[in-house]
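Q: Sequence isn't available, so here's the structure alone:
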C-alpha cells in the first residue's frame, strides 16, 4: 500500500521533515557551513529574478524533455548525488525508484548508504558520483564496480574543502565503528523521534552508517567515520589525475563543483561532457555566491563545448525555469528531494519531483513558452541590478 503523502509543496515538506527527523539528522541535511551566508544566498539569488507573464497565445502542450550525459529525461531535474540518504529506510534505492517513476535520472553519491548495484537496479538512469578518496588502485576499483553495475555516467566532485564549521554547532560525526558504546551514544537521538526510529525497526533495517561505494582493499566496506578519515588524508587530485579518471571511465563524464571560467575551460580540455556549477549546497566555502549569478558568463565562455548543470537552492519549478532561462541544461535537486524522502520515503521523493515538474509546466504556461528549449534570458526580469557576479578567470 502506498504511503499517504501529506505535503502539497516543498516548503511544507521541509517543515514536516524537520518535525520528523532527530535534531542531529535534520542539521546534517539542512545546515550550511559557518554562518550559513551561502546557504541563504543560494535561495536569495532565485528570489532576485522575476518573470514577465503573458496573457495571449499561451501554450496548450509542453515539451519538458531533455538529454543530459547521454540520458533522456522527462524533465530537466536530476536527483542530486547527496550522501547518506538513510534518513528513511527506503534510502537511495527508494529515491532512485522515485526518480524512475518521475522519468528522470538519479545521482548516486560515493557516500551513499546503498550500493551502486542496488541503485542501478532501481533506476538504470543512475549517474555514479565519485570523490577522490584513497589510492588510484582503489579509485579504479570503484569506477569498475560502477561500470559493472551499469551506471549511465560518472560524476567527479572536486569542490569539497574539508571545512565543516557551523556557527550553531556541528552535529555529531558518524562513527568509525558501530559497537555497543557507539549505539548507546546515538540512542538518545534515535529515541527522540520514536516514530522515525520505529520505521527502521519495522523494516529490520537499522542504519549501519557504512559506505559501500567507498569499499577498500579486499572489498571491505568502511564505516562513515573511517572513510572520512581517509578522505581527509588523501591529497587533492591534480588536473592530470582527473584526466586519467576521465580516460579510465571512457563514457559520459561530468565535473561537479566548477565556480570559475578558468576551471570550466580546464574541464573542456580534459574532455568532460558536462560540468555542474556548485558551491556544495552552501557546505563548502561560506561567502561563495550562488552559481546562478555567474552561470551566464560561464555559458558564454564554454557553453558550446559541453553541457552545464547547476545546483543549490532549487525549491520550486519556477527556480528550474530561471536556471534554464540563464542557460543551464538541467538542474540538480538535493534538499528538496531529501525533504520528501524524509517525510514519506519513495512516495515522498516522487511527490517532491512531481511538484517540481508541475511547477515547471505552470511557470512556462504563465510566460508563454511551450518548450524548455525555447527559454532564454529574455524571459526573465532582473529585480536587482547587481544580480550578476562575474566569475574569476
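A: Looks like it arrived, so ask away. Keep in mind that this is a model prediction, so the values were computed, not measured. Residues are numbered from 1 along each chain as shown.
Q: Every contact and neighbour count from this point should use C-alpha atoms.
A: Will do.
Q: ok, how many other residues are close to the residue lying closest to residue 67 once chain neighbours are set aside?
A: Setting aside the residues directly before and after it, residue 67 is nearest to residue 73 in space (CA to CA, 6 or more residues apart in numbering), at 6.0 Å. As a burial measure, residue 73 scores 21 neighbours (other CA atoms under 10 Å).
Q: do you know how far residue 73 is from residue 264?
A: In this view, residue 73 and residue 264 are 24 Å apart by CA to CA, to the nearest Å.
Q: which helices and strands does the lengthiest helix in the chain pack with?
A: Under DSSP state H, the helix in the chain containing the largest number of residues is helix 335-367. Under the contact criterion of 3 or more CA pairs under 8 Å, 6 or more residues apart in numbering; DSSP states H and E, the helices and strands touching helix 335-367 comprise helix 10-20, helix 23-30, strand 77-79, helix 91-102, helix 317-325.
Q: Need the contact partners of the helix or strand following that helix.
A: Counting by DSSP states H and E, the next helix or strand C-terminal to helix 335-367 is strand 380-382. Identification of contacts with strand 380-382 by CA atoms under 8 Å, 6 or more residues apart in numbering yields 48-52, 322, 325.
Q: so of those residues, which ones are in helices?
A: In helices, judged by DSSP H, the following of the contacts of strand 380-382 are found: 322, 325.
Q: could you flag which of the contacts of strand 380-382 are buried?
A: Among those, those classed as buried by 16 or more other CA atoms under 10 Å are 49-51, 322, 325.
Q: Next one for the comparison:
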C-alpha cells in the first residue's frame, strides 16, 4: 500500500491545510470537481472573500470561562451551529457519505444527504439519526412522492429542496470532464492521473479487489433494491424536468408534512414566499458559486433576509465557510446555523471520516474562541454589535 505522508501527523490545523492535502492526494480531475464554480468564478470567490471584509469589536476583559454553542435546526439539536450540506457523488473516499455521516454523528451534528449521493440513504441513516434528505425537482410528481416516502421510511428527519442551480452552456469554471460511468475506457483515460496518486488508488483496493467508484444515483429509485440511474442519466432527467413553481414546492412541503427547508434563497421576495408555503427553514445560498455567476456572496445577502423573515422562519447560510470565525460572523448577522460543503469534502479527501471530524473540530474551536473573545456566554448572544461592518457591504434585492 502506498505510504501515507501524514501518518505520523494526521491532524491538520486549518481547513486550508485539508485542502492542500486533498489536492496532493486526489487525481487532478477529482480535485478539480471540488473547487469548480460557474463561468468566471466571481461568485465562488466573493463567497469566501466577503468574510474578510467584516471585522470584530472584541472585549479584552470579561471573557466567560464556559460557553454554550449548541442550537437546533429543523427540530434537531446540534452541538454547534454547523451542519453538513448535501453534496453529490463523494468519490473522494470509498466510504463517501457514510464516513461523513459517522463524523457528523461523532461531533453531534446533522447532515444533509444529496439525492445524487453515492451511498443509499438507508446506509447513511443507520449511522446518524439526524439526516435531512435533499431533493431536486426531478421527474413527475409521482416519482418525487415515491422518493419522499423512501426517505421517510429510512428515517430522514427533514427534507431539503434545492432550488439554487442553473444549467450553463459550456464548461463550468475549473470543472473537469466527468465520465458517464467508470468503465475500462474511462479508467484507461484517467490512468495517467491515477498513476501519480498511488495513495488514492490503493484506498479503492479492498480484499485484494479494486472497488470501482460508483457514479450512479442510488437514492433516486423508489425502492432501495432498484438500480439507480447513472449520474448523467439523472442529471439529464433533472435538466429536462420543468422547473418547480411555488405551488409545486407547497405541494411537496404538504406531502412531506415535517421539517422542510428551501435551499437557494437570495431575494427578499423569495424568502417571503418560503414563509408563505409553510417552510420550516431556508438557506441563503448560491450553490457554493455554482449558480448564476455574479450573484453576491451569501454573507452579504444574509442580513437583509434575516431582518425580513428571521422571526418567521429559521434562516441558515451556506457558501464560503472556511473558519470558525466565519461561522460566528454568519450567526451574528442572523443565521441560526451554517452548512458546509467544500470544507468537509477536503477533510474527507485528506483523511476520511477522521478528516471530516478534524474539520468540524477546527470550526468549533474557532467559533468558541470568537464567542470567548467577544465576552459572551452563548453563541446566541452574537449580534451585529460585535461586528465592524463596512459601508456598502450588504446587498438586498426583491421587494416584499
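A: Arrived safely, thanks for sending. Keep in mind it's a predicted model, so treat the numbers as computed, not measured.
Q: Drop the TM-score for these two in here.
A: The pair, once superposed, lands on a TM-score of 0.95 when counted by TM-score structural alignment, normalised by the length of the first structure; 390 aligned residues with a CA RMSD of 1.7 Å.
Q: I'd like to know which of the helices and strands packed on helix 335-367 of the first structure lies nearest to residue 272 of the first structure.
A: Distances from residue 272 of the first structure to each of these were compared by CA to CA, and the smallest falls on strand 77-79, at 18.3 Å.
Q: before we move on, back to that, would you mind finding the most buried of the helices and strands packed on helix 335-367 of the first structure?
A: Greatest average neighbour count among these goes to strand 77-79 (a mean of 28), per mean count of other CA atoms under 10 Å.
Q: Report the mean distance between that strand and its aligned residues in the second structure.
A: Once the two models are superposed, strand 77-79 of the first structure sits on average 0.3 Å from its counterpart in the second structure (mean CA distance after the TM-score superposition for the first structure).
Q: which part of the second structure lines up with that strand?
A: Counting by TM-score structural alignment, strand 77-79 of the first structure lines up with residues 82-84 of the second structure.
Q: How about residues contacting the matching stretch?
A: 104, 109-112, 327, 337-341, 344, 360.
Q: What strand or helix carries the aligned partner of residue 140 of the first structure in the second structure?
A: Per TM-score structural alignment, the equivalent position to residue 140 of the first structure in the second structure is residue 145. According to DSSP H and E, residue 145 of the second structure maps onto helix 141-154.
Q: same thing with residue 190 of the second structure?
A: Element membership of residue 190 of the second structure, judged by DSSP H and E, is helix 184-195.
Q: Where in the first structure does that helix align, residue-wise?
A: Matched against the first structure by TM-score structural alignment, helix 184-195 of the second structure falls on residues 180-191.
Q: List of residues touching the matching stretch?
A: Where contact means CA under 8 Å, 6+ apart, the residues beyond stretch 180-191 of the first structure that reach it are 22-24, 175, 196-197.
Q: Quick check: it compared with the second structure, mean distance?
A: Overlaying the second structure shows stretch 180-191 of the first structure at a mean distance of 3.0 Å from the equivalent residues (mean CA distance after the TM-score superposition for the first structure).
Q: So for that stretch, what gets flagged as buried?
A: Result for stretch 180-191 of the first structure [16+ other CA under 10 Å]: buried residues 186, 189-190.
Q: got it, and stretch 235-243 of the first structure?
A: So stretch 235-243 of the first structure, judged by 16+ other CA under 10 Å, has buried residues 236, 242-243.
Q: Format the residues you listed as TSV; extra columns: distance to residue 63 of the first structure and secondary structure.
A: Converted to TSV, those look like this (distance: CA to CA, whole Å; DSSP: H, G, I helix; E, B strand; the rest coil):
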residue	distance to residue 63 of the first structure	secondary structure
236	41	coil
242	35	helix
243	36	helix
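Q: Point me to the residue sitting closest to the centre of the second structure.
A: The structure's the second structure has its C-alpha centroid closest to residue 85; by CA atoms, centre = their mean the separation is 2.3 Å.
Q: Surely that one touches residue 111?
A: Yes: shown here, residue 85 of the second structure and residue 111 form a contact pair, counting by CA atoms under 8 Å, at 6.4 Å.
Q: still on that earlier bit, so which of the contacts of strand 380-382 of the first structure comes closest to residue 7 of the first structure?
A: Within those, the smallest distance to residue 7 of the first structure is 23.9 Å, found for residue 322 (CA to CA).
Q: what about the closest one, distance to residue 374 of the first structure?
A: As judged by CA to CA, residue 322 of the first structure and residue 374 of the first structure stand 12 Å apart.
Q: What residue in the first structure is paired with residue 167 of the second structure?
A: Using TM-score structural alignment to pair residues, one finds that residue 167 of the second structure aligns to residue 162 in the first structure.
Q: For that match, give me its contacts.
A: Residues touching residue 162 of the first structure, when contacts are defined by CA under 8 Å, 6+ apart, comprise 232, 284.
Q: Please settle this for me: is it part of a strand?
A: No: inclusion of residue 162 of the first structure in a strand is not indicated when DSSP: H, G, I helix; E, B strand; the rest coil is applied; the result is coil.
Q: which bit of the second structure covers the longest helix of the first structure?
A: With TM-score structural alignment as the criterion, helix 335-367 of the first structure aligns to 342-374.
Q: Pull out the buried residues from that stretch.
A: Taking 16+ other CA under 10 Å as the neighbour-count basis, stretch 342-374 of the second structure is seen to contain the buried residues 342-360, 362-364, 366-374.
Q: Which residue, neighbours along the chain excluded, lies closest to residue 76 of the second structure?
A: Distances taken as CA to CA, 6+ apart place residue 130 nearest to residue 76 of the second structure, at 6.8 Å, with adjacent residues excluded.
Q: is it true that that neighbour touches residue 154?
A: No: counting by CA under 8 Å, residue 154 is not a contact partner of residue 130 of the second structure; they are 11.5 Å apart.
Q: Tell me which of the two has more neighbours.
A: For residue 130 of the second structure versus residue 154, the count of surrounding residues by other CA under 10 Å is larger for residue 130: 25 against 20.
Q: which position in the first structure aligns with that one?
A: With TM-score structural alignment as the criterion, residue 130 of the second structure lines up with residue 125 in the first structure.
Q: Which residue of the second structure lies farthest from its centroid?
A: Computed with CA atoms, centre = their mean, the most peripheral residue in the second structure is residue 61, at 36.4 Å.
Q: Please, which helix or strand holds residue 272 of the second structure?
A: helix 268-276.
Q: just checking, what packs against that helix?
A: In terms of contacts (3+ CA pairs under 8 Å, 6+ apart), helix 268-276 of the second structure is packed against helix 298-309.
Q: Good, wrapping up.
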